[in-house]
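Colleague: How does the following fold in three dimensions:
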Amino acid sequence: MATPLSAARFLAALRAEGVKVVEVGNWRTHNRNHVGRWGPVHGVMIHHTVTKGTAATVRICRDGYSGLPGPLCHGVIAKDGTVHLVGYGRANHAGSGDDDVLAAVIAERNLPADNEANTDGNARFYGFECENLGDGKDPWPAAQVDAIVRASAALIRAHGWGKAGNTSVIGHSEWQPGKVDPRGPGIGMNDIRRRVAARLKSPPNRLLDTDGDAPARSYVVQPGDTLTEIAATHGTTAPDLARLNALTDPDHIEAGQILELG
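Modeller: Now for the predicted structure:
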C-alpha cells in the first residue's frame, strides 16, 4: 500500500531497471483522475491487448475506444520489449475485481481464486498492457517477457514491496473472474513472479539477461546520487567516471542520466 509514485519517479524507476522507454505525448498528465481516485496503490497488473501491431496498439491504449475512454494502462509493452508510456494516474485497465485477491496482494501471500468483482482495481494497481492477440497461440518473445519482469520489478523495488516473498505482480485473470490475460505460449504469472523475485535480489542497475546472470556496465542516476558514491559502489573512482562519460562538471549529475561504468 502506497501513494503512487510521481511520474518522474515512475520513469526513473523503469530506466534504472534497464527498461527501454518511449514517452508518448502528454502521458504524464493523461489520466481518468476526474472520474475517480488514483491510489493508494498495492501492486502491478499485467494484461494482453488482443491487438496486432505496435503503433495501432499504442494508439488504442492511449485513446481508448467507444465505451471505454483511454488511457487503458500506464505502459504498453511491445513485442520487442519497448515500453510505451501512454498515461499516468487512474487508467481503465483493471476494472472491478476480488477484494480477497487485493487483501492477498497487500499481505504479500498466495493469491486465492478470484470469484467476485466488488473492488475498484483502477485505483489500486499500476497496469501494463502487452501487445498480444490473446488467442493462446500468439507467442510472447523473450524480450517482451523480460520487459514485463523489469517493469514490474522497477515499481515493486521503488515501493519497497516484495519483502514477504510475493512480488506484488498479478495477471488480470487473477483479479477479475472471466478474464484470461495474459495468455499464450511463453507467459505465466508464477514464472513472472519467480523472475521478479530473482531480480529484486540484485541492485536495480545490475541489468540481467534472460538467464539472470549477465551484468550490464551502465547505471541510471537516482535522485540524491553523487558521482563519488556511484564510483565507490561500482569499484571505480569519480575522476575515472567523469572521463569515461565526458562530464565537464563532475559535481553536476541529474536523476535519469545514464552513466557508462566501463
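Colleague: okay, CA-based contacts and neighbour counts for the rest of this
Modeller: Will do.
Colleague: Assign the residue positioned nearest the centre of the chain to helix, strand or coil.
Modeller: Geometric centre of the chain, nearest residue: Ala151, 2.8 Å, by Cα atoms, centre = their mean. Secondary structure, DSSP: H, G, I helix; E, B strand; the rest coil: Ala151 is helix.
Colleague: can you check Val105 too?
Modeller: Val105 - assigned by three-state DSSP - is helix.
Colleague: ok, it touching Leu111?
Modeller: Yes: with contact taken as Cα atoms under 8 Å, Val105 and Leu111 are classed as touching, separated by 7.2 Å.
Colleague: Between these two, which has more neighbouring residues?
Modeller: Remark: of Val105 and Leu111, Val105 carries more neighbours, 24 against 17, as counted by other Cα atoms under 10 Å.
Colleague: what residues are up against the more buried one?
Modeller: His42, Gly43, Leu111, Asn166, Ser168 (Cα atoms under 8 Å, 6 or more residues apart in numbering).
Colleague: could you redo the last one with a cut-off of 10 Å?
Modeller: Val105 makes contact with 1, 42-44, 99, 111-112, 161-162, 166-170, according to Cα atoms under 10 Å, 6 or more residues apart in numbering.
Colleague: What segments of the stretch 151-262 of the chain are helices?
Modeller: Remark: helices assigned in the stretch 151-262 of the chain by DSSP state H, counting those that start in this stretch are 189-199, 227-233, 238-244.
Colleague: And these: which comes nearest Pro141?
Modeller: The closest of the helices of the stretch 151-262 of the chain to Pro141 is helix 189-199. By Cα to Cα, the value is 13.6 Å.
Colleague: Which secondary structure elements does that closest one sit against?
Modeller: helix 142-159, strand 169-171 (3 or more Cα pairs under 10 Å, 6 or more residues apart in numbering; DSSP states H and E).
Colleague: this one as well, want them side by side:
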Amino acid sequence: MATPLTDARFLAALRDEGVTVVELDGWRTHNRNSRGPWGPVHGIMIHHTVTRGTGNTVRIVWDGYEGLPGPLCHGMIAKDGRVHLIGYGRANHAGLGDPDVLAAVIAERPLPTDDEATVDGNRHFYGFECENYGDGHDPWPDEQLLAIERTAAALCRAHGWNAASVIGHLEWQPGKPDPRGFTMASMRDRVAARLGHSTPGPLPQPTKPKVSLSRLIEAARSNPQMAGTPVTYAGVITVEAALVDEGLLAKRYQDGHYGTSTITAMSEWQEACGFRGREPGQPADGIPGRTSLTRLGAKHSFDVVA
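Modeller: Below is the predicted model of the structure:
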C-alpha cells in the first residue's frame, strides 16, 4: 500500500532503471481523476493492446474508444522497448477485479485464482499497455520484454515492493486473456532477479476440512423440535456453508447450530440425492446420512469421517 508517486518521481524512477521514455505532451495531467479516486496504489498491472503499429496504438490508449475513454494506461510499452507516457493518475485500464487477488498483492504473496470482479482496480494499480495483437502469434521482442521488466522493477524499487506486486490483467479479472504470449510468472522471475529478490513459491494445497458424521448427527438430533439439548459443533457451519452454496439455506442461518432451517435444507439435499420422506427416521428427514453427506462433501470440498 502506498501513496502514488508524484509524476516527477515516477518519471525519474523509470529513467533510473534504464527505461527509454517518450513523454507525450500533457501526459502529467491526462487522467480520469474526476471519475473516482487514485490511490492508494498496491501494484503494477500489465496488459496487451490487441493493436498493431506503434502510432496507432499510442492514439488508441490516449483517446480510448467508444464506451471506454482514455487514458487507458499510464504508459504504453512499444515493441522497440520505448515506453510512451500516456497519462498520470486514474486511468481506465484495470476495471473491476478480485478482492482476494488484491489482498494477495498487498501482502506480496502468491495469487489465488481470480473468480469475481467487485473491486476497483483503476484506483489501485499502475497500468502498462504493451503493443501486441494478443493472438498468441504476434512476437514479443527482447527489447519489449526487457522494457516491461525494467518498468515494473522501477516502480517496485521506488515503493519498496517485491515482484509479487506485478500482475497481469488475466490474473485480476475473470475472462481476461492479457498479456498473451509470455507468462506473468516468468516476468515476475525477471523482475525479482533485477531487484535481487526471490519470487514467492506456489500456494500450498489447502487442507480439506473434516466433518464428523456422528457429531453432526448428534447436533441434528439435538434440534429443539426433537429430543435433547442443542449441541454446538464446528462441523455444522461447514455443512451449512455447503447448503448455502446449494441455495437450500439462507445465509443468515449459517450459524453453527443445526436448527430447524438446517434440518429442512438437509432434507431437501437428501431428496435431491434420491431419498424420500421427511418424517423422523425416514431417509430424507434432515438427519445426515453417510451417502448424502459424502456427496455434499465431494461437491463442496470437505471430507466425512466417523
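Colleague: Report the TM-score for the pair.
Modeller: The TM-score (TM-score structural alignment, normalised by the length of the first structure) is 0.74; 197 aligned residues with a Cα RMSD of 0.9 Å.
Colleague: who touches both of Val105 and Leu111 of the first structure?
Modeller: Asn166, Ile170.
Colleague: got a list of what Ala197 of the first structure touches?
Modeller: Contacts of Ala197 of the first structure (Cα under 10 Å, 6+ apart): Val149, Ala153, Ile156, Gly162, Lys163, Gly165, Asn166, Thr167, Ser168, Asp191.
Colleague: correction: Gly181 of the second structure
Modeller: Going by Cα under 10 Å, 6+ apart, Gly181 of the second structure touches His48, Asn132, Tyr133, Gly134, Asp135, Gly136, His137, Asp138, Pro139, Trp140.
Colleague: so the fifth one makes contact with Phe182?
Modeller: No: if you go by Cα atoms under 10 Å, Asp135 of the second structure and Phe182 don't touch, sitting 11.6 Å apart.
Colleague: ok, the nearest residue to the residue nearest to the centre of the first structure once chain neighbours are set aside - contacts?
Modeller: In this structure, Ala151 of the first structure finds its nearest non-sequential neighbour in Leu14, 5.8 Å apart by Cα to Cα, 6 or more residues apart in numbering. Contacts for Leu14 of the first structure (Cα under 10 Å, 6+ apart) come out as 20-21, 83, 147, 150-155, 158, 204, 220, 256.
Colleague: ok, back up a step: and the contacts of Ala197 of the first structure, which two are furthest apart?
Modeller: Spatial extent of these (Cα to Cα) is set by the pair Lys163 and Asp191 at 17.6 Å.
Colleague: in the second structure, which spans are strands?
Modeller: For the second structure, the strands defined by DSSP state E cover 21-23, 43-48, 64-65, 68-69, 75-77, 83-85, 96-97, 119-120, 125-130, 166-168, 210-212, 303-305.
Colleague: Switch these over to TSV; also include distance to Met266 of the second structure and mean neighbour count.
Modeller: Shown next, in TSV, are the strands of the second structure (distance: least, Cα to Cα, whole Å; neighbours: other Cα atoms under 10 Å):
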stretch	distance to Met266 of the second structure	mean neighbour count
strand 21-23	62	16
strand 43-48	44	25
strand 64-65	51	14
strand 68-69	47	14
strand 75-77	54	30
strand 83-85	58	23
strand 96-97	34	20
strand 119-120	34	18
strand 125-130	44	29
strand 166-168	42	25
strand 210-212	15	18
strand 303-305	15	16
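Colleague: Would you tell me which of those strands gets closest to Ser292 of the second structure?
Modeller: Nearest of the strands of the second structure (Cα to Cα): strand 303-305, 10.5 Å.
Colleague: which outside residues touch the closest one?
Modeller: With Cα under 10 Å, 6+ apart as the criterion, strand 303-305 of the second structure contacts 207-215, 235, 290-291, 293-298.
Colleague: And stretch 49-63 of the second structure, by the same measure?
Modeller: Under the contact criterion Cα under 10 Å, 6+ apart, stretch 49-63 of the second structure has outside partners 24, 27, 30-31, 64-65, 69-80, 84-87, 91-93, 128-135, 138, 178-180.
Colleague: That one maps to which residues in the first structure?
Modeller: Mapping stretch 49-63 of the second structure onto the first structure (TM-score structural alignment) gives residues 49-63.
Colleague: With stretch 126-136 of the second structure instead?
Modeller: Mapped onto the first structure using TM-score structural alignment, stretch 126-136 of the second structure covers residues 126-136.
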